[in-house]
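S.K.: only geometry, no sequence info:
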């Protein structure tokens, strides 16, 4: 294996305009290594092509569908894929983006996701504080930055007193709480929110909370890079008030654009602040309140961060090399387990 290129099937399809930039940059970084061939996902490729490793990011995507029929078809195809991975002993590498399974999944989906978990040979964590199952093999590879991705995209002048939020809008991201807390701020403050809500009901709730306050600007829908950069760089402070935050691409996007962030206080975010600079990562305990927002705005006004956040540990060249190293390790682990299983069977049936 060390003498030839390793072939890796990723769980994402060929990137499109709306694809998460992390996925695009990861594919570019892996291909740039020269000793790995990266295949993007299609069911034909997954079920018929030869590959050494299957790298899965968000396994729930494989068992979901826009309609019940599409979801059932995907679940049947996922079952075939699981059988192929098990029979051919193809190691599974999983990047642990989220700690919990998504809400609303049914028993069949939960079963299939559990099978993926049991087949996983190696987990990639995006920070060293990610909890793992007992005995799980894992390696930490930090989430790369977005500086190269946003290079050349026009930036806006910072608006004093401006708070900004960008990204997908889901219930757990607590945008409703941000709007409610903002409304108590002085009149010279403003709030700009941009992103695609997960449901029409959520969009309606946020719109109702913002009604009558002309300082609040709402832009619902997919954000282009230009729109995201405009929101982030116009903000004096980017606020990401998630109720649960473990790995946040939005935080790294803001830092990559040299904007300070306000995020919940936890072990992961304290470690991030120590890494990039405390002045860039402001944190709050408990619930987001008007007092929290006011204090954070006063802090960035009176003691603004200087220079740039230190993102040197998140260069994509290193990220790509570390992924290829993880794939080779997964192949070695799978080989060792296969030999151990074969040896155990020989002992079992020897007389």
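M.R.: Noted; the coordinates are in hand. Fair warning: this is a prediction, and the values are worked out from it, not measured in the lab.
S.K.: C-alpha from now on. contacts and neighbour counts both.
M.R.: Fine.
S.K.: shouldn't residue 223 be in contact with residue 194?
M.R.: Yes. Contact criterion C-alpha atoms under 8 Å: residue 223 and residue 194 qualify, at 7.0 Å.
S.K.: between these two, which is the more surrounded one?
M.R.: For residue 223 versus residue 194, neighbours defined as other C-alpha atoms under 10 Å are more numerous around residue 194 (22 against 18).
S.K.: quick one: residue 344 from residue 85, how far?
M.R.: 21 Å (C-alpha to C-alpha, to the nearest Å).
S.K.: what about those two, which has more around it?
M.R.: Comparing residue 344 with residue 85 by other C-alpha under 10 Å, the one with more neighbours is residue 85, at 19 against 11.
S.K.: got a list of what that one touches?
M.R.: 91-92 (C-alpha atoms under 8 Å, 6 or more residues apart in numbering).
S.K.: helix/strand/coil for it?
M.R.: helix (DSSP: H, G, I helix; E, B strand; the rest coil).
S.K.: who's in contact with whichever strand or helix holds residue 164?
M.R.: For residue 164, the host element (DSSP states H and E) is strand 162-166. Residues outside strand 162-166 that contact it (C-alpha under 8 Å, 6+ apart) are 189-195, 228, 231-232, 234-240, 250.
S.K.: ditto for stretch 278-298
M.R.: By C-alpha under 8 Å, 6+ apart, stretch 278-298 touches 161, 177-178, 181-185, 236-237, 241, 255, 259-266, 269, 272-273, 304-305, 309.
S.K.: now the buried members of those.
M.R.: 161, 177-178, 181-183, 236-237, 241, 255, 259-264, 269, 272-273, 305, 309 (16 or more other C-alpha atoms under 10 Å).
S.K.: narrow the residues you listed to those in helices?
M.R.: Among these, the ones falling in helices (DSSP state H) are 177-178, 181-182, 255, 269, 272-273.
S.K.: and which of the residues you listed is nearest residue 131?
M.R.: residue 269 (15.1 Å; C-alpha to C-alpha).
S.K.: mind checking how far that closest one is from residue 259?
M.R.: The gap separating residue 269 from residue 259 is 16 Å, by C-alpha to C-alpha.
S.K.: got another one to weigh against that:
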């Protein structure tokens, strides 16, 4: 039986900024039952593939200029027509509930058309909604231990709290900085903020807090993998104060490197707490406060440390589950 040919909706350049893409592709290629190709418009229209696997669909409907955005919308519509005419199976991984940024007029209609044409949906948790006509497969987000290598687990004596990732307004970094500055029990701690901001990410309040509190140490740039891994391992707690959290690769990265996390309380993070334990997955209700932050740190100081088991997030198992989905998508 020949391998199933799969065209991903992500370009190869995504491997430089998104480790999830690299880890998934590597696992699928090592499996041997799938041939994976990255997206390009020539490959999409003239390539031979059995399944089109969509990740972050807005990536193919947008572009850096007005002309490229308009062209991408037209090409996306034509591609959907090609997929229908050739009866190519469409698989969609639902990473987010909605795109992080709004798109052009007409984009929503095109994305809805792709949704209607998708028969196989992959969600990373059991709470992500999918269209009633689609078949759901829950395939969890894999661990990062094959990409980020560290010599030892995090130290229980660290006095560093860490936020890492893109600095966007919805991620609540200004709320974290406020809570940290107001937490009198954390005078001996420092807060590191690592990540490249978008235009909305650094609010006037965040700038003021950074200027007023020397314990807040920002590094507003893209952080190389080795530096990021070291920063996570050297931290007592990773704090992700998102105002809305769904799937989060940052949570899995911190846990992969044996570092506890503090995240908002919702059904998905409660599942993570049940999976990995309340000792390493700490939850805060509503918006992060200084009391919530102080309580999480105090609980860590009282608890013993044990390495975090990530067997449930093994990439070989994840690849095997993807192959099953591709076979179903290619069978109609």
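M.R.: Cool, the structure landed. What you are looking at is a predicted structure, and each value in this text was computed from that prediction instead of being measured.
S.K.: just to revisit the earlier point, which residues are common contacts for residue 223 and residue 194 of the first structure?
M.R.: Counting by C-alpha under 8 Å, 6+ apart, the residues touching both residue 223 of the first structure and residue 194 are residue 167.
S.K.: one step back: whereabouts in the second structure does the strand holding residue 164 of the first structure align?
M.R.: Aligned by TM-score structural alignment, strand 162-166 of the first structure falls on residues 160-164 of the second structure.
S.K.: go on, stretch 46-59 of the first structure?
M.R.: By TM-score structural alignment, stretch 46-59 of the first structure lines up with residues 44-57 in the second structure.
S.K.: now that stretch: buried residues?
M.R.: 44, 49-57.
S.K.: which parts of the stretch 51-200 of the first structure are strands?
M.R.: With strands called from DSSP state E, counting those that start in this stretch, the stretch 51-200 of the first structure shows them at 53-56, 92-96, 120-125, 138-140, 162-166, 190-195.
S.K.: between those, which one is nearest to residue 77 of the first structure?
M.R.: strand 53-56 (15.1 Å).
S.K.: how big's the offset between the closest one and the second structure?
M.R.: On superposition with the second structure, the average gap between strand 53-56 of the first structure and its aligned counterparts reaches 0.3 Å (mean C-alpha distance after the TM-score superposition for the first structure).
S.K.: what packs against that strand?
M.R.: strand 6-10, strand 92-96, helix 316-349 (3 or more C-alpha pairs under 8 Å, 6 or more residues apart in numbering; DSSP states H and E).
S.K.: just name the most buried of these.
M.R.: Stretch with highest mean neighbour count among these: strand 92-96 (a mean of 24; mean count of other C-alpha atoms under 10 Å).
S.K.: which bit of the second structure covers that one?
M.R.: Strand 92-96 of the first structure covers residues 90-94 of the second structure once aligned (TM-score structural alignment).
S.K.: chain center to that stretch: distance?
M.R.: Computed by C-alpha atoms, centre = their mean, to the nearest Å, the chain-centroid distance of stretch 90-94 of the second structure equals 15 Å.
S.K.: so who does the equivalent of residue 264 of the second structure over in the first structure touch?
M.R.: Mapped onto the first structure by TM-score structural alignment, residue 264 of the second structure lines up with residue 264. Contact analysis of residue 264 of the first structure by C-alpha under 8 Å, 6+ apart lists 240-243, 245, 283-286.
S.K.: mean per-residue distance, stretch 72-83 of the first structure to the second structure?
M.R.: Mean for stretch 72-83 of the first structure is 1.4 Å (mean C-alpha distance after the TM-score superposition for the first structure).
S.K.: and that stretch, what's buried?
M.R.: Residues 72, 74-75, 77-79, 81-82 are the ones in stretch 72-83 of the first structure that count as buried (16+ other C-alpha under 10 Å).
S.K.: what do you get for stretch 195-204 of the second structure?
M.R.: Buried, per 16+ other C-alpha under 10 Å, within stretch 195-204 of the second structure: 195-197, 201-202.
S.K.: for these, which one is nearest residue 128 of the second structure?
M.R.: Taking these together and measuring to residue 128 of the second structure by C-alpha to C-alpha, the closest member is residue 201, at 26.1 Å.
S.K.: which of the three states applies to that closest one?
M.R.: Reduced to three states by three-state DSSP, residue 201 of the second structure is coil.
S.K.: and the residue lying closest to it once chain neighbours are set aside, how far is that from residue 227 of the second structure?
M.R.: Leaving out its chain neighbours, the residue that sits closest to residue 201 of the second structure by C-alpha to C-alpha, 6 or more residues apart in numbering is residue 168, at 4.0 Å. Distance, residue 168 of the second structure to residue 227 of the second structure, using C-alpha to C-alpha: 21 Å.
S.K.: picking up where we left off before, export the strands of the stretch 51-200 of the first structure to TSV and tack on distance to residue 216 of the first structure?
M.R.: Output for those, formatted as TSV (distance: least, C-alpha to C-alpha, whole Å):
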stretch	distance to residue 216 of the first structure
strand 53-56	39
strand 92-96	35
strand 120-125	37
strand 138-140	39
strand 162-166	10
strand 190-195	5
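S.K.: of all those strands, which lies closest to residue 37 of the first structure?
M.R.: Checked against C-alpha to C-alpha, the stretch from the strands of the stretch 51-200 of the first structure lying closest is strand 53-56, at 10.6 Å.
S.K.: who touches the closest one?
M.R.: 7-12, 90-95, 327, 330-331.
S.K.: what do we get in the second structure for residue 30 of the first structure?
M.R.: Under the alignment (TM-score structural alignment), residue 30 of the first structure maps onto residue 28 of the second structure.
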